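Student: just a sequence and a predicted model for now, questions to come.
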Amino acid sequence: MKSLMIQGTSSGAGKTTLVAALCRIFEQKGYLVAPFKSQNMSNFGYATPDFEISRAQAIQAIAARCPIEPDLNPIMLKPLGNYYSAVYLNGKYYMKMHAKDYYAKFVKSKGIQAATTSLSKLQKNYELVILEGAGSPAEINLQKYDIANMQIAQKANASVLLVSDIDKGGSFASLIGTMDLIEKKYQKLVKGFILNKFRGDIDVLKPGFRKIKQLTKIPVIGTIPMMKMNLPEEDSLNAKAKQIAWTKNNISKIDKELDKLAKVVKNNLDIKVIERVIK
C-alpha cells in the first residue's frame, strides 16, 4: 500500500485536476489506484439511489478506473448559505449544520473517524491511494480543525506535493509562505512543488526554481501549462459549473478527456521523482 497527497496553496490551484491526471497515469502504469478526499465542499454531486459523493471524486475514480463508492469522499458539504451546510456522511445525508457547530462538534469526532475509516479501507484494497487536500494547509485559524490536509496526510503516511496556480501570480511567495505556516511536524512531508496553469517560456522560471530550492530544500518537480479541458468543473464556487447527466456517453467523453489530460501532465511532471517519493 502506497499513498501520495496533492495539496494546494489556495483553492482553485488545480488539486482536483492533478489528482485525476495522476490517477490515470498510475493506472496506466499498472497500479491499482483509488482517489480520496476526506472532506469536500461542493453543490455538485454524483448521486445514485444508495449514496451521493462529490462529483470531483467520481471523475477521479473514472480516471483511476476504480468503482465509485462513498469511501472516496466520506464527508461532503453542500453550502446552504448563512454559514450553514447540508452534511453528507459516508454518502448519506446526515444533518444541516452551522459552520461553528461543524468545527466544534463534528470534525474532531465523527468527522475524523469517518475519514480515517474510509482511508483505511482504501489503503487495504488498493496499491496506491492518491489523496486530495482542501483549500490550503496554511489556514492558521483553522489548522486544529483541518481534517483534509496535513493531519490526514500523516495518518495516510503520504508524501505531499504542493501545487500553486502561477497564472494568478505570486506562486513562489505562496509556496514559501505555505511552508512557513505549516506546522513544523508536517513540513517534512512535503517532497515537491508543482506550478500549474503556466503560459510562456519555462526558462524564465528557472532562476525562481533554483532560489526556492535554496530557501526550502524542496525541488519544483513540474510546471504544467495552461490547457483547455472539457471536464465538468469541480468547484461549486465556479459560476460556469453545471450539473451533468451520468450517461454512458458523457462518461465516455470524460474518459477520453482524462487521457488527454494525463498525457499533458505526464509530459510536464517528473513521474520518476514522484514514484520515488511515494510511500
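Tutor: Everything's here; your move. What you see is a predicted model; the values in this text were computed from it and never measured. Numbers count the residues shown, from 1 in each chain.
Student: hey, let's count contacts and neighbours off CA atoms from now on
Tutor: Noted.
Student: which strands and helices sit next to the longest strand along the chain?
Tutor: Criterion DSSP state E: the longest strand present in the chain is strand 190-198. Counting contacts by 3 or more Cα pairs under 8 Å, 6 or more residues apart in numbering; DSSP states H and E, strand 190-198 packs against strand 159-165, strand 220-225.
Student: now the element after that strand, going C-ward?
Tutor: helix 206-216 (DSSP states H and E).
Student: give me the neighbour count for Lys213.
Tutor: 15 (other Cα atoms under 10 Å).
Student: wasn't Met76 part of a strand?
Tutor: Yes - counting by DSSP: H, G, I helix; E, B strand; the rest coil, Met76 falls inside a strand.
Student: isn't it up against Tyr46?
Tutor: No - assessed by Cα atoms under 8 Å, Met76 is found out of contact with Tyr46, at 10.9 Å.
Student: more crowded one of these two?
Tutor: Using other Cα under 10 Å as the criterion, Met76 and Tyr46 rank with Met76 on top: 29 against 20.
Student: next, find the distance separating the more buried one from Leu4.
Tutor: Relative to Leu4, Met76 is positioned 21 Å away (Cα to Cα, to the nearest Å).
Student: next one: Leu195
Tutor: Counting by Cα to Cα, the gap from Leu195 to Leu4 is 17 Å.
Student: closest to Lys242 out of the helices and strands packed on strand 190-198?
Tutor: strand 159-165 (22.9 Å; Cα to Cα).
Student: which strands or helices does that closest one pack on?
Tutor: strand 2-8, helix 171-181, strand 190-198.
Student: ok, second structure coming up, stack it against the first:
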Amino acid sequence: MTRTLMIQGTSSGAGKTTLVTALCRIFSNLGYCVAPFKSQNMSNYSYKDGFEISQAQAIQAIAARAEISPHMNPILLKPLGNYVSNVVIQGKPFKKMSAKTYYEKFALGRGLKTAMDSFSHLKSKYDLIILEGAGSPAEINLQKYDIANMKMAQKTHSPVILVSDIEKGGTFASIAGTMMLLSKQDQSLVRGFIINKFRGNKKLLEPGFRRLKQITSKSVLGAMPLVDLELPNEDSLDNKIHLFRKQNKKKLDTQIDKLAKITQQNIDVKSIERLIS
C-alpha cells in the first residue's frame, strides 16, 4: 500500500519546497521508497532532460534518491506576462493559456485528470509519496479551481501538515485564519503545523502553540530555524543552480543531508511517520 503525506503552506514562500526536500531524504534514510509530487507548479525555472519539470521537484527527487520523472510535476505553468502562461503537461509543451481559460476550461477537467494519472503512475512505483501544495489552500477566490492543495489531498487521501513562515510576522494569525477559511472536511485533513524560519529561543513560542491548539485542536509539530544552504531557490535561477551538474552531485547530496539533519533536530519526525502509517 502506498502511503501519502502532503505539505501545504499559509502562503507562497512559507517553506513547503524545503520541507518536502528534507522529508524526502529523511524518509529515504528510514528505508522508504519515496517520490515527491506537485500537481501544479508555476515557475520559469525548470529542469530539462528530454522533458521539463520544475527544478524544485527535480531536487526533491534527488533528495528522495528517486529517478527524476515528469510525473513528479505533471503541470508546469511558465508565466509569459499579462496573465498568460505556457502550459507544460507531463514534461511536454502543451499550449499558451490565459489564467481565465486555465481555471475555467482546463483545471478541473484535463488538468485534474492529468495530475491524477501522474499520481497513479508514481503510486505504482513508490511506497511513499510526499505531495507539495501551491501557494495557500485558503485563497477563497480560487478554491473552486484549486487542484494543487486540498482537492489533491482529498483525492489522494493525504494527511496535511501546514507550514507557516514566522519571519514574515503574524504566523499564528496566518495559521488560524487559514484553518478558519477551510471547509470542515478540509480542516479534518490538517493534522498539524510547522513553524518555519524561526530565530531565537523556542520557549518563547510555547504559549502561542498552546493557544493555537485551543483554537484549532491541532498541534505544532516543530519549529524550523532559518537556514541558509546551497540549494537553488524554487523561483530563481541563482548561482546555486550549478549544483545540478553531475560533477557537483556529491555537494548537492551533502547540502540535502545537512537540511535533513537540521529538520530532524527541530520537528517531530516520529509523529509525522505515525500520520502515514
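Tutor: Alright, I've got the coordinates. Owing to the predicted nature of the structure, the values given are computational and were not obtained by experimental measurement.
Student: Ser236 of the second structure and Ser43 of the second structure, how far apart?
Tutor: 9 Å.
Student: check Phe209 of the second structure too.
Tutor: Using Cα to Cα, one obtains 33 Å as the distance from Phe209 of the second structure to Ser43 of the second structure.
Student: over to Asn73 of the second structure?
Tutor: From Asn73 of the second structure to Ser43 of the second structure the distance is 11 Å (Cα to Cα).
Student: kindly report the same for Leu80 of the second structure.
Tutor: Distance from Leu80 of the second structure to Ser43 of the second structure, by Cα to Cα: 10 Å.
Student: with Ile195 of the second structure instead?
Tutor: Ile195 of the second structure is 24 Å from Ser43 of the second structure, by Cα to Cα.
Student: higher neighbour count, the two?
Tutor: Ile195 (26 against 18).
Student: ok, back up a step: indicate which one of the helices and strands packed on strand 190-198 of the first structure is closest to Glu275 of the first structure.
Tutor: Per Cα to Cα, nearest to Glu275 of the first structure of those: strand 159-165, 10.4 Å.
Student: Gln264 of the second structure -> the first structure?
Tutor: Alignment note (TM-score structural alignment): Gln264 of the second structure maps to Lys266 of the first structure.
Student: are we agreed that its match is in a helix?
Tutor: Yes - counting by three-state DSSP, Lys266 of the first structure is found in a helix.
Student: tell me the contacts of it?
Tutor: Ile25 (Cα atoms under 8 Å, 6 or more residues apart in numbering).
Student: switch to 10 Å and redo it
Tutor: Counting by Cα atoms under 10 Å, 6 or more residues apart in numbering, Lys266 of the first structure touches 21-22, 24-25, 222, 224, 260.
Student: counting neighbours, what do you get for Thr117 of the first structure?
Tutor: 12.
Student: that one against Ile75, yeah?
Tutor: No - when contacts are counted by Cα atoms under 10 Å, Thr117 of the first structure is not listed as touching Ile75 (11.7 Å).
Student: common neighbours of those two, please.
Tutor: By Cα under 10 Å, 6+ apart, no residue touches both Thr117 of the first structure and Ile75.
Student: re the thing from before, which residues are in contact with each of Asn73 and Ser43 of the second structure?
Tutor: Joint contacts of Asn73 of the second structure and Ser43 (Cα under 10 Å, 6+ apart) are 53-56.
Student: who wins on neighbours among the residues you listed?
Tutor: Ile53 (31 neighbours).
Student: so how far is Phe37 of the second structure from it?
Tutor: Relative to Phe37 of the second structure, and taking Cα to Cα, Ile53 of the second structure is found at 11 Å.
Student: how close does the most centrally placed residue in the second structure get to Gln40 of the second structure?
Tutor: Geometric centre of the second structure, nearest residue: Glu132, 2.4 Å, by Cα atoms, centre = their mean. From Glu132 of the second structure across to Gln40 of the second structure, the span is 9 Å (Cα to Cα).
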